[in-house]
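> no sequence on hand, only this structure:
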């Protein structure tokens, strides 16, 4: 029994140790991130079963997607963005009140040191295979009355079926969006809303109204609520 406890303590200590960064950051990211995240766009050519097997969202177009400073901070203090994980059906269980998230199946993201987070973020920002989609975006950030934006987000577009626009308000199968403006580049937000399949052929997000004004209303609402965080 004592031996078992000692081994358990050793395992927990090892899990809590910070990741070590090598001189070759690209190789280090590949070694420490690729088990859960796609780092090349090859996954886009794979069968739909690739979607079912995901442990975490793809990072192959991270440089087209994220705000670098947010990424550096998040890697040091990660919080869950997708309440039900990258593939929600794998993380739910039945209950008396219907299906609920099985928290025991969701793994916590490892924390990086400031030095590691900076190095990893700088490398991830070089991954930009879909720059042409960013360059094709005409969206210019604007504003919208929060009340009207919320009505459009929920009642008219139905985004709240999958996404939260405030903590504990909205769906759980997609990433929360009340911090989207902080973590995502504006052009990416607009481009993904307009044409999610071009970014991720296996996305669970349906294609909606791709007209520029419709996209701008949603993107501007994310800007309004994001700037309040």
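Nice, thanks for sending it over. Only a predicted model underlies this, so the values are computations on that prediction, with no experimental measurement involved. Numbers count the residues shown, from 1 in each chain.
> C-alpha only now, for contacts and for neighbours.
Noted.
> which SS class is the residue nearest to residue 83 when sequence neighbours are not counted?
Leaving aside its chain neighbours, residue 83 sits nearest to residue 172 (5.5 Å; criterion: C-alpha to C-alpha, 6 or more residues apart in numbering). Here residue 172 is coil, with the state taken from DSSP: H, G, I helix; E, B strand; the rest coil.
> hold the first one in mind and look at this next one:
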């Protein structure tokens, strides 16, 4: 571990000091929290601008200019050890930037090492600055973690949207977090306050599945938590929810709901309950403590209208099944700790491609089937049935286009495959599904059975 003196030195070198004698002020305990309804809206907007929340979240006021230093020459200004130490324990403030601060992204040693290697680009050592605990810790980490390299560091730089605050050539900012313009209609006030105080993972590997983006910890004071919470709770939107609250479930009804979720419905392909299920979406065992009942119902009814841009498709259900699942989710209490997946052990993936089909595949398929169709997406290991290997010519060449279309449109159950493969027919149009089928043919570099081709023709 890096010594406290090295951590203090790296923080001073990177961010400056906040007192006349060149030392950082000692940490102070925050005052007791006030009710979340307190706090003026103008102050909330001002704080959001100062912290730069709009760099990741749409629907929030944007900061006028970057408040963080450029990173093109950071490897010339600081040693690898200084950067390595700082990334693992960033100080909360720097002088001359109001309340702007470098937040904590919860980077472990391997993740910090990879990011350091990317930022220094092999040019990190300065004459006379290569000794001390920080440098020894960096060199030891290099020996222990060969898997952490500059290429992985660049992926981590992108995944955490570092370019949202820092300028670095060749890097662009992106929307790494959810839209917050209607957060007051979604979040439970007490949960929101606790989340702002101590951010925990909601989606284990990124708001956009596979990106690995994280909500960092700004180490907000109790007053700042109340100010931000009050502002966000005033941002509301209309929701398409029912008028009757769901009935309280009997033990038999709860057991039936759990059986449906585990054996027939696709929900656990993306969400987990009690440690079982996918890691694409939020944990369903904790959804009620986070979200208001009307929002949970609206997401079940029409996720695309409720949360535009989500990759969650609607799941057709009879009314009685819908009420049963809704009642079950509203009656659940959190039983598992939030999970944050490693940025080293799981492949970071950004949806991208030369065609709309490839881009769509990256958004809705790659988390399980892998970016190149190898069934090696980060979510695959959480599924009881391995995903189809779309890159396998041996397997896919035996499947007609119509069969693949049906599987995408109506889900795995229609093909006697895993029910955890969701149906995308209510979310995607016909041409989009046909485009996905064409892209799968490109991945396997194969045609379907000759008898199933129009006119017996193959790929062109």
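That came in fine, so what should we check first? Owing to the predicted nature of the structure, the values given are computational and were not obtained by experimental measurement.
> TM-score of the superposition?
Once superposed, the chains reach a TM-score of 0.72 (TM-score structural alignment, normalised by the length of structure 1), with 196 aligned residues with a C-alpha RMSD of 3.2 Å.
> rewinding a little: against residue 238 of structure 2, how distant is the residue in structure 2 that the residue nearest to residue 83 of structure 1 lines up against?
Using TM-score structural alignment, the equivalent of residue 172 of structure 1 in structure 2 is residue 279. Distance of residue 279 of structure 2 to residue 238 of structure 2, computed by C-alpha to C-alpha, to the nearest Å: 28 Å.
> those two: who's more crowded?
More neighbours surround residue 279 than the other of residue 279 of structure 2 and residue 238, with 30 against 11 (other C-alpha atoms under 10 Å).
> pretty sure the more buried one sits against residue 201.
No. Taking contacts as C-alpha atoms under 8 Å, residue 279 of structure 2 lies outside contact range of residue 201: 10.8 Å.
> what's the local residue count around residue 408 of structure 2?
Residues near residue 408 of structure 2, counting by other C-alpha under 10 Å, number 22.
> so residue 257 of structure 2 makes contact with residue 324?
Yes. With contacts counted by C-alpha under 8 Å, residue 257 of structure 2 reaches residue 324, the gap being 6.3 Å.
> mind telling me what residue 193 of structure 1 corresponds to in structure 2?
In structure 2, residue 193 of structure 1 lines up with residue 300, judged by TM-score structural alignment.
> so who does the closest residue to residue 193 of structure 1 other than its chain neighbours touch?
Spatially, and ignoring its direct neighbours in sequence, residue 193 of structure 1 is nearest to residue 215 (6.4 Å; C-alpha to C-alpha, 6+ apart). Contact analysis of residue 215 of structure 1 by C-alpha atoms under 8 Å, 6 or more residues apart in numbering lists 190, 193, 194, 209.
> save those as JSON lines, and put in neighbour count, distance to residue 116 of structure 1 and secondary structure too.
Formatted as JSON lines, those follow (neighbours: other C-alpha atoms under 10 Å; distance: C-alpha to C-alpha, whole Å; DSSP: H, G, I helix; E, B strand; the rest coil):
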{"residue": "190", "neighbour count": "26", "distance to residue 116 of structure 1": "30", "secondary structure": "helix"}
{"residue": "193", "neighbour count": "21", "distance to residue 116 of structure 1": "32", "secondary structure": "helix"}
{"residue": "194", "neighbour count": "21", "distance to residue 116 of structure 1": "34", "secondary structure": "helix"}
{"residue": "209", "neighbour count": "13", "distance to residue 116 of structure 1": "40", "secondary structure": "coil"}
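> so which of these comes closest to residue 177 of structure 1?
Nearest to residue 177 of structure 1 among the contacts of residue 215 of structure 1 is residue 193, at 12.2 Å by C-alpha to C-alpha.
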